[in-house]
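Asker: here is my input; please provide its structure:
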Amino acid sequence: MHILLTGGTGLIGRSLCRYWSSQGHNLVVCSRQPEQVPRLCGASVRGIRQLADYGEQPLDAVVNLAGAPIADRPWTRKRKALLLASRVELTAHLVSWLGQRAAKPQVLLSGSALGWYGDGGEHLLTDDSPAVGDDFAAQLCAAWEFEAQQAQALGIRVVLLRTGLVLARDGGFLARLLTPFKLGLGGRLGNGRQWLPWIHLADQVALIDFLLHHPEASGAFNACAPVPVRNSEFTQALGRVLHRPTLLPVPAWVLRGLLGELAGLLLGGQRALPSRLSAAGFEFRFNDVQTALNDLLGPEDAA
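Answerer: Presented below is the predicted three-dimensional model:
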């Protein structure tokens, strides 16, 4: 297949490129630094700076994962504008470009997040559940999904990937936690009761590939492990793997003082289930967080 990726140099995109390259697919990554694409994504992957550079070669599928990191810094007005531009405006531009092509791809798999639901509290959230919150993250995801869904009018199958926290050894949420936890400075956030929907990177790659190859799959899919955990449970599981205590909680008021509105993303969560993926026959390799962490972190991490 001929596959175009935006956000292909990110954590998920790099792993997808490595996997699909091994399957013999023809891959192109649109990136602000196209010269870095072969090094980051694989020697056979072509990098382009803008969509117009794709040319007239065939295009079977588009995977839209672009977006500035949402939790790296407080949500100032400038930061919110960047988050919106890197997701919503880029997706609108992508769909417009697809509309100008004579030959359309069969499918657009577009990124989103479980933050679409807002802070779900104790609500059990399946793929068909309505949104229960209206914070900035929820508004961002809603606008992002809206723009991707416009591709349906072009006759393109649209799949929305509502992804949880992706666990990986060399990047993302888990990598940022390793240093403080290894130093024995880890602990729950707030009261620790907020739900933390997670997924192992290997399962994230596998489910995207699964949805790519199932032409009946469309609409929103919760991309998270079948067994969500609370923040306190995740904290304890990580401490066990690293053989470190987790006795230093971060009070909610400290997070709010440091991060402002962004703190709501860490103090809230979603008790989400991947109901549609399970019904479609997708099988997760990593169902519980302890098994996932044991797989990702070896003895050298606990040293």
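
Asker: could you use CA atoms for every contact and neighbour count after this?
Answerer: Noted.

Asker: quick one: residue 35 from residue 41, how far?
Answerer: 11 Å (C-alpha to C-alpha, to the nearest Å).

Asker: so which of these two has more stuff around it?
Answerer: For residue 35 versus residue 41, neighbours defined as other C-alpha atoms under 10 Å are more numerous around residue 41 (25 against 13).

Asker: tell me the contacts of the more buried one?
Answerer: Shown in contact with residue 41 (C-alpha atoms under 8 Å, 6 or more residues apart in numbering): 8, 9, 13, 14, 15, 17, 18.

Asker: one more time with 6 Å
Answerer: For residue 41, the contact set (C-alpha atoms under 6 Å, 6 or more residues apart in numbering) comprises 14, 17.

Asker: for residue 117, same thing?
Answerer: Taking C-alpha under 6 Å, 6+ apart as the definition, contacts of residue 117 comprise 131, 132.

Asker: switch the cut-off to 10 Å
Answerer: Applying C-alpha atoms under 10 Å, 6 or more residues apart in numbering, one finds that residue 117 lies in contact with 125, 127, 129-135, 137-139, 141-142, 162, 269-270, 272.

Asker: returning to that earlier point: name the residues contacting each of residue 35 and residue 41.
Answerer: Common contact partners of residue 35 and residue 41 (C-alpha under 10 Å, 6+ apart): residue 47.

Asker: in strands, which of the contacts of residue 117 appear?
Answerer: Among the contacts of residue 117, the ones falling in strands (DSSP state E) are 125, 162, 272.

Asker: quick one: the last one and residue 126 touch, right?
Answerer: The one in question is residue 272. Yes - assessed by C-alpha atoms under 10 Å, residue 272 is found in contact with residue 126 at 5.9 Å.

Asker: neighbour-wise, which of those two wins?
Answerer: A direct count of neighbours by other C-alpha under 10 Å for residue 272 and residue 126 places residue 272 higher, at 29 against 15.

Asker: what is the burial count for residue 232?
Answerer: Residue 232 has 20 neighbouring residues, counting by other C-alpha under 10 Å.

Asker: how close does the closest residue to it other than its chain neighbours get to residue 204?
Answerer: In space, and not counting its chain neighbours, residue 232 is closest to residue 192: 4.5 Å by C-alpha to C-alpha, 6 or more residues apart in numbering. From residue 192 over to residue 204 the distance is 25 Å, taken as C-alpha to C-alpha.

Asker: mind listing the helices for the stretch 151-300 of the chain?
Answerer: Along the stretch 151-300 of the chain, counting by DSSP state H, counting those that start in this stretch, helices occupy 172-182, 201-212, 231-242, 252-259, 263-267, 275-280, 289-296, 299-302.

Asker: quick check: which of the ones you listed is nearest to residue 47?
Answerer: The closest of the helices of the stretch 151-300 of the chain to residue 47 is helix 201-212. By C-alpha to C-alpha, the value is 20.3 Å.

Asker: go through the closest one and flag the buried ones.
Answerer: 201, 202, 203, 204, 205, 206, 207, 208, 210, 211, 212 (16 or more other C-alpha atoms under 10 Å).

Asker: which ones are touching the nearest residue to residue 25 once chain neighbours are set aside?
Answerer: Spatial nearest neighbour of residue 25, chain neighbours left out: residue 1 (5.0 Å); criterion: C-alpha to C-alpha, 6+ apart. By C-alpha under 10 Å, 6+ apart, residue 1 lies in contact with 20, 23, 24, 25, 26, 27, 58, 59, 60, 61.

Asker: for comparison, sequence B:
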Amino acid sequence: MNILITGGTGLIGRSLINALNTENDQITVLTRDIKKASKLLNANIKLISSLSLEDIENQDTIINLAGEPIADKRWSYSQKNKICKSRWDITEKISTYIQQAKNPPSLFISGSAIGMYGRQDNDVIDENFQQFHPEFTHRVCNTWEHFALLAKSSKTRVAILRTGIVLAKKGGALAKMLLPFKLGLGGKISHGKQVMSWIHIEDVIAAIIFIQNTPTLEGAVNITAPNPVSNQVFTSTLAKVLNRPSLITTPAFILKVIFGEMADLLLFGQHVVPNKLQKNGFKFKYPIIESALSHLIQK
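Answerer: So this is what the prediction gives:
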């Protein structure tokens, strides 16, 4: 099978490539830095630094995971622009080439996030939810998904990954939280009632492969564990697994001073459920937050 991946050096991309059969599959990775990618990825991977119609032809699957990390820097005007363009431009280009290809891929899997829904109260959100909150994360994801869906045709199935908070030992939100919690400085954020829709990295990869092998799955797919929890439950569980106290509360105003608008990612949440995955028979390896955190931290 021929598979083209963008964002292959990111957290999800690296884990996905490790899970794929690189001996039998021809995997091509689009990267801005071939030298860096060659150090991070399997030697059997073909690396390209630009995309052409020829690269799209004869691919069986394209998996688009490229994008500037959304929570690494304060959201200045230039950073917002980088977040948007790093997602929109490559996705629009891929869809355009798929439309032009004589032999397009049978499947285009493109990234998105539960940020599509914007901040929500405690309503349970599945893929049919439409009461989006019109904030920055929604605008990013809405346009991102629009460009991806342009590739849909009788020849190409399109699936959109609305991914939640990915938990992994190396990288992502958990890696940033571990040090303060190990030092006994962890605790809930603000009132702690905001819902965190999380997912273990192994379940993310298994879900992507499941989508690849399930022809009925298309359109938006929530990539989250079936049991989201409040921030208070998440932080107390993390402290319990680490055998540390969870006594400190971080006030909302401090986060707003430090992170500006980006603080909204921490102060508001969404209760997202993976309805499509479960209805199609996907089984989560880590459906409960305590088992997920225990596995990652013990590992």
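
Asker: can you find the partner of the residue nearest to residue 232 of the first structure in the second structure?
Answerer: Under the alignment (TM-score structural alignment), residue 192 of the first structure pairs with residue 192 of the second structure.

Asker: pretty sure that match sits against residue 248.
Answerer: No - Residue 192 of the second structure is beyond contact range of residue 248, at 11.3 Å (criterion: C-alpha under 10 Å).

Asker: who's more crowded, those two?
Answerer: Per other C-alpha under 10 Å, whichever of residue 192 of the second structure and residue 248 has more neighbours is residue 192, with 20 against 13.

Asker: how about the contacts made by the more buried one?
Answerer: Residues near residue 192 of the second structure by C-alpha under 10 Å, 6+ apart: 230, 231, 232, 233, 234, 235, 249, 250, 266, 267, 268.

Asker: and those as CSV, adding distance to residue 66 of the second structure?
Answerer: Converted to CSV, those look like this (distance: C-alpha to C-alpha, whole Å):
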residue, distance to residue 66 of the second structure
230, 29
231, 28
232, 31
233, 31
234, 28
235, 29
249, 34
250, 32
266, 23
267, 26
268, 25
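
Asker: could I have the buried ones of those residues as ChimeraX selection syntax?
Answerer: In ChimeraX syntax, the buried subset of those is picked out as below (16+ other C-alpha under 10 Å):
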select :230,231,232,233,234,235,250,266,267,268
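
Asker: nearest to residue 115 of the second structure among the contacts of residue 192 of the second structure?
Answerer: residue 268 (10.5 Å).

Asker: the closest one and residue 122 of the second structure, how far apart?
Answerer: In terms of C-alpha to C-alpha, residue 268 of the second structure sits 10 Å off from residue 122 of the second structure.

Asker: shared neighbours, these two?
Answerer: 193, 194, 195.

Asker: give me the number of residues near the last one?
Answerer: Right, the one you point to is residue 195 of the second structure. The burial count for residue 195 of the second structure: 24, using other C-alpha under 10 Å.

Asker: cool, and the first one?
Answerer: The local packing count at residue 193 of the second structure equals 18, with neighbours defined by other C-alpha under 10 Å.

Asker: ok, and the closest non-adjacent residue to it?
Answerer: residue 230 (5.3 Å).

Asker: what's the one you found aligned with over in the first structure?
Answerer: Match for residue 230 of the second structure (TM-score structural alignment): residue 230.

Asker: contacts only, for that match.
Answerer: Applying C-alpha under 10 Å, 6+ apart, the residues contacting residue 230 of the first structure are 188, 192, 193, 194, 195, 196, 197, 269, 270, 271.

Asker: swap in 6 Å and give it another go.
Answerer: So residue 230 of the first structure contacts 193, 194, 195, 196 (C-alpha under 6 Å, 6+ apart).

Asker: and if you look at residue 176 of the first structure?
Answerer: Residue 176 of the first structure neighbours (C-alpha under 6 Å, 6+ apart): none.

Asker: do you know how far it is from residue 169 of the first structure?
Answerer: Note on residue 176 of the first structure: its distance to residue 169 of the first structure, by C-alpha to C-alpha, is 10 Å.

Asker: residue 36 of the first structure matches what in the second structure?
Answerer: Taking TM-score structural alignment, the alignment pairs residue 36 of the first structure with residue 36 from the second structure.

Asker: mind checking the SS state of that match?
Answerer: Following DSSP: H, G, I helix; E, B strand; the rest coil, residue 36 of the second structure is assigned to helix.

Asker: still on that earlier bit, ok, the contacts of residue 230 of the first structure vs residue 294 of the first structure, which is closest?
Answerer: Checking these one by one against residue 294 of the first structure (C-alpha to C-alpha), the nearest turns out to be residue 196, at 17.8 Å.

Asker: could you check how far the closest one is from residue 188 of the first structure?
Answerer: 12 Å.

Asker: more crowded one of these two?
Answerer: Comparing residue 196 of the first structure with residue 188 by neighbour count (other C-alpha under 10 Å), the higher total belongs to residue 196, at 25 against 21.

Asker: how close does that one get to residue 107 of the first structure?
Answerer: In this view, residue 196 of the first structure and residue 107 of the first structure are 30 Å apart by C-alpha to C-alpha.

Asker: how far off helix 201-212 does the helix or strand containing residue 14 of the first structure point, in degrees?
Answerer: Element membership for residue 14 of the first structure (DSSP states H and E) is helix 11-22. Helix 11-22 of the first structure and helix 201-212 meet at an angle of 60 degrees, taking axes from the mean of the first three to the mean of the last three C-alpha atoms, to 10 degrees as the criterion.

Asker: could you tell me the angle between the helix or strand just after helix 11-22 of the first structure and helix 11-22?
Answerer: Next along the chain after helix 11-22 of the first structure, taking DSSP H and E as the criterion, comes strand 26-30. Here the directions of strand 26-30 of the first structure and helix 11-22 differ by 160 degrees (the same axes, to 10 degrees).

Asker: strand 26-30 of the first structure vs the second structure, average distance?
Answerer: Taking mean C-alpha distance after the TM-score superposition for the first structure, the mean distance separating strand 26-30 of the first structure from the aligned residues in the second structure is 0.6 Å.

Asker: run the chain-centre distance for that strand.
Answerer: Chain-centre distance of strand 26-30 of the first structure: 19 Å, with C-alpha atoms, centre = their mean, to the nearest Å.

Asker: how about the contacts made by the residue nearest to residue 158 of the first structure when sequence neighbours are not counted?
Answerer: Excluding its sequence neighbours, the residue lying closest to residue 158 of the first structure (C-alpha to C-alpha, 6+ apart) is residue 108, at 4.9 Å. Residues near residue 108 of the first structure by C-alpha under 6 Å, 6+ apart: 62, 63, 158.
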